[in-house]
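Visitor: Coordinates only, no sequence provided:
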């Protein structure tokens, strides 16, 4: 019985994952796959396209055909601590030296706010909201970059109108804290997303590579009196970056704990 495109792709995927096919190795061509698996050319092409869509293979052009794509084996860990230098706040030492990417500088505009950001801001989806969007990254390693879009609550823009223009050293966060005379608080939500074409182009994402998305909510005050002033939509390669954080012991998990089955070892059990 002829194989399906999924079965052919699964076979090649296994060979890649086991290291039988190494990065840069040429995959069997359409004619070879069609003959080997007793399928037509269209089925063989679908199998190769499936591996490309997963980011496992690529076609560099010329006579190279389809090859196994080189993928990073380690990721740059993004600290989610807020730190500060003479320029203002930043998220961890790995990005302190990052700068705005030439040709992809700051854009200030008023646009309809997307639904998920609107919910965090506590406003109606589609409301026209001030947006400050920029792309920054590592000047020495251009593949390490991120997109950041800051959506500001209309009320804070009314209170701090400089947010719609040049904010100077320290940026938006300094101007808000100066006005409020109190510190901002931040909370983040980390998800994965499929990039749209513009995001993939700006972030240099090959086909099949997911996007790491972090929604950072900036608030003044705490608890029921907290006022959300900005939501920052941060996007980066899900293949090049990771987020790491310690797990905290809380509640009944604080040490020392009460074992669920009593004193297991003193009862004669061995490790």
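Guide: Nice, I can see it. All of these numbers come straight from a predicted model, not from anything done at the bench. Numbering: from 1, shown residues only.

Visitor: okay, CA-based contacts and neighbour counts for the rest of this
Guide: Will do.

Visitor: ok, which stretches of the stretch 1-150 of the chain are strands?
Guide: 57-58, 67-68, 76-78, 83-85, 88-90, 99-100, 107-112, 128-137, 145-152 (DSSP state E, counting those that start in this stretch).

Visitor: Would you format the ones you listed as JSON lines with mean neighbour count included?
Guide: Shown next, in JSON lines, are these (neighbours: other C-alpha atoms under 10 Å):
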{"stretch": "strand 57-58", "mean neighbour count": "26"}
{"stretch": "strand 67-68", "mean neighbour count": "22"}
{"stretch": "strand 76-78", "mean neighbour count": "14"}
{"stretch": "strand 83-85", "mean neighbour count": "12"}
{"stretch": "strand 88-90", "mean neighbour count": "16"}
{"stretch": "strand 99-100", "mean neighbour count": "15"}
{"stretch": "strand 107-112", "mean neighbour count": "14"}
{"stretch": "strand 128-137", "mean neighbour count": "20"}
{"stretch": "strand 145-152", "mean neighbour count": "22"}
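
Visitor: Looking at those strands, which is nearest to residue 25?
Guide: strand 67-68 (5.4 Å; C-alpha to C-alpha).

Visitor: Contacts for stretch 200-214 next, please.
Guide: Identification of contacts with stretch 200-214 by C-alpha atoms under 8 Å, 6 or more residues apart in numbering yields 52-56, 135, 143, 145-147, 188-195, 232-239, 241.

Visitor: Let me see the contact set for residue 93.
Guide: Taking C-alpha under 8 Å, 6+ apart, we find residue 93 in contact with 79, 83.

Visitor: can you rerun that using 7 Å?
Guide: Going by C-alpha atoms under 7 Å, 6 or more residues apart in numbering, residue 93 touches no other residue.

Visitor: Among the contacts of stretch 200-214, the buried ones, what's the ChimeraX command?
Guide: This is the ChimeraX syntax for the buried subset of the contacts of stretch 200-214, where burial follows 16 or more other C-alpha atoms under 10 Å:
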select :52,55,56,135,143,145,146,147,193,195,232,233,234,235,236,237,238,239,241
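
Visitor: Where helices are concerned, which of the contacts of stretch 200-214 count?
Guide: The helices, defined by DSSP state H, take in 52-53 from these.

Visitor: now the strands of the stretch 1-150 of the chain in a markdown table, with distance to residue 169?
Guide: Formatted as a markdown table, these follow (distance: least, C-alpha to C-alpha, whole Å):
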| stretch | distance to residue 169 |
| --- | --- |
| strand 57-58 | 43 |
| strand 67-68 | 46 |
| strand 76-78 | 24 |
| strand 83-85 | 10 |
| strand 88-90 | 7 |
| strand 99-100 | 14 |
| strand 107-112 | 17 |
| strand 128-137 | 15 |
| strand 145-152 | 17 |
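
Visitor: another one to put next to it:
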């Protein structure tokens, strides 16, 4: 993206964020934008395409670009702490009161290869996938797509984790009750393009990246640490951030 394209995209993005172009409003044509901002028509077109890729605009052939209906005012910052309330464990204080925006689903499916590797299952082999579309209370569209992948051997050992209703505290309480040990978690944060399912659920275009938090739930079973679940939560990258406390290593101890 050239400097002129970058500057125009920044100006249009700022105008949208400020409400100069409210959701549903049509953007001026590329010709008019080029004239108003003193750039070439091709530059204006590229700036509009960039904002569409970021999820700000909807492009329809032979129609003006329109500002997309999306809750850009909500930026949720995830931290690296596990909490607990009366419902059980949760991992995002800012989304503690979120709820499912559609009925949760569960089915047998082949997980992504990296998930199978984390679970210790054979690639291409079915596992149980529990899928939830989550958002703030009252929301009609999902802000997060969360999928829990559980090995079938674990489901056979603890049938409750495969049931429609898993009981108070959910699957994590069932794991700890069964194995009589505390869970430990490890998360990896990455970014990628959304799947078709995520595009539809989150309302993002194929070119707009999603932030993915992959969380392994580990527990001691007969003295050996095993992964009993992998959760992948995808969210629009433009709306989320990850925050954590940076600790000093002994080598970085303050000597003042």
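Guide: Ah, there it is. Bear in mind the structure is a predicted one, so any value in this text is a computation, not a measurement.

Visitor: So which of the strands of the stretch 1-150 of the first structure is nearest residue 28 of the first structure?
Guide: Comparison of the strands of the stretch 1-150 of the first structure against residue 28 of the first structure by C-alpha to C-alpha identifies strand 67-68 as nearest, at 8.8 Å.

Visitor: how big is the offset of that closest one relative to the second structure?
Guide: When the second structure is overlaid, strand 67-68 of the first structure sits 6.2 Å from its aligned residues on average, using mean C-alpha distance after the TM-score superposition for the first structure.

Visitor: Residue 117 of the second structure: neighbouring residues, count only.
Guide: For residue 117 of the second structure, the count of nearby residues is 12 (other C-alpha atoms under 10 Å).

Visitor: corresponding residue for it in the first structure?
Guide: Residue 117 of the second structure maps onto residue 119 of the first structure when the alignment is built from TM-score structural alignment.

Visitor: What residues does the residue nearest to that match when sequence neighbours are not counted make contact with?
Guide: Spatial nearest neighbour of residue 119 of the first structure, chain neighbours left out: residue 125 (7.4 Å); criterion: C-alpha to C-alpha, 6 or more residues apart in numbering. For residue 125 of the first structure, the contact set (C-alpha under 7 Å, 6+ apart) comprises 113-115, 118.

Visitor: can you tell me how far the residue positioned nearest the centre of the first structure sits from residue 190 of the first structure?
Guide: In the first structure, the centroid-proximal residue (C-alpha atoms, centre = their mean) is residue 212; its distance is 1.5 Å. Using C-alpha to C-alpha, to the nearest Å, we find residue 212 of the first structure at a distance of 7 Å from residue 190 of the first structure.

Visitor: correct me, but residue 89 of the first structure touches residue 83?
Guide: Yes. In terms of C-alpha atoms under 7 Å, residue 89 of the first structure counts as a neighbour of residue 83; the distance is 5.6 Å.

Visitor: which residues does residue 231 of the second structure contact?
Guide: By C-alpha under 7 Å, 6+ apart, the contact set of residue 231 of the second structure is 146-149, 214-216.

Visitor: If we use 8 Å, what do you get?
Guide: The contact partners of residue 231 of the second structure, taken as C-alpha under 8 Å, 6+ apart, are 146-149, 213-216.

Visitor: One more: residue 140 of the first structure?
Guide: Contact partners of residue 140 of the first structure, counting by C-alpha under 8 Å, 6+ apart, are absent.

Visitor: Now the aligned residue in the second structure for residue 96 of the first structure: closest residue in space that isn't a chain neighbour?
Guide: In the second structure, the residue paired with residue 96 of the first structure is residue 96, using TM-score structural alignment. Nearest non-adjacent residue to residue 96 of the second structure, counting by C-alpha to C-alpha, 6+ apart: residue 90, 7.0 Å away.

Visitor: Verify the stated contact: the one you found with residue 80.
Guide: No. Using C-alpha atoms under 8 Å, residue 90 of the second structure is not in contact with residue 80; the gap is 10.9 Å.

Visitor: For residue 178 of the first structure, give its distance to residue 171 of the first structure.
Guide: Distance, residue 178 of the first structure to residue 171 of the first structure, using C-alpha to C-alpha: 11 Å.

Visitor: Then residue 89 of the first structure?
Guide: Using C-alpha to C-alpha, residue 89 of the first structure is found at 8 Å from residue 171 of the first structure.

Visitor: what do you get for residue 237 of the first structure?
Guide: For residue 237 of the first structure, the distance to residue 171 of the first structure - C-alpha to C-alpha - is 25 Å.

Visitor: Contacts only, for residue 219 of the second structure.
Guide: Counting by C-alpha under 8 Å, 6+ apart, residue 219 of the second structure has contacts 176, 179, 181-184, 225-228.

Visitor: Filter those down to the buried ones, ChimeraX style.
Guide: Remark: buried members of the contacts of residue 219 of the second structure, expressed as a ChimeraX selection using 16+ other C-alpha under 10 Å:
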select :183,226,227,228
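
Visitor: Sort out for me which of the contacts of residue 219 of the second structure are in strands.
Guide: In strands, judged by DSSP state E, the following of those are found: 184, 225-228.

Visitor: Columns distance to residue 255 of the second structure on top of those residues, output as CSV?
Guide: As requested, those are arranged in CSV below (distance: C-alpha to C-alpha, whole Å):
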residue, distance to residue 255 of the second structure
184, 34
225, 38
226, 41
227, 41
228, 43
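
Visitor: which one of these sits closest to residue 129 of the second structure?
Guide: Distances from residue 129 of the second structure to those, taken by C-alpha to C-alpha, are shortest for residue 228, at 12.5 Å.

Visitor: Trace that closest one over to the first structure, please.
Guide: Structural alignment (TM-score structural alignment) places residue 228 of the second structure against residue 229 in the first structure.

Visitor: Going by distance to residue 127 of the second structure, which of the contacts of residue 219 of the second structure wins?
Guide: The closest of those, once distances to residue 127 of the second structure are taken by C-alpha to C-alpha, is residue 228, at 11.2 Å.

Visitor: Grab the nearest non-local neighbour of residue 79 of the second structure.
Guide: Using C-alpha to C-alpha, 6+ apart and skipping residues adjacent in sequence, the residue nearest residue 79 of the second structure is residue 243, 4.7 Å away.
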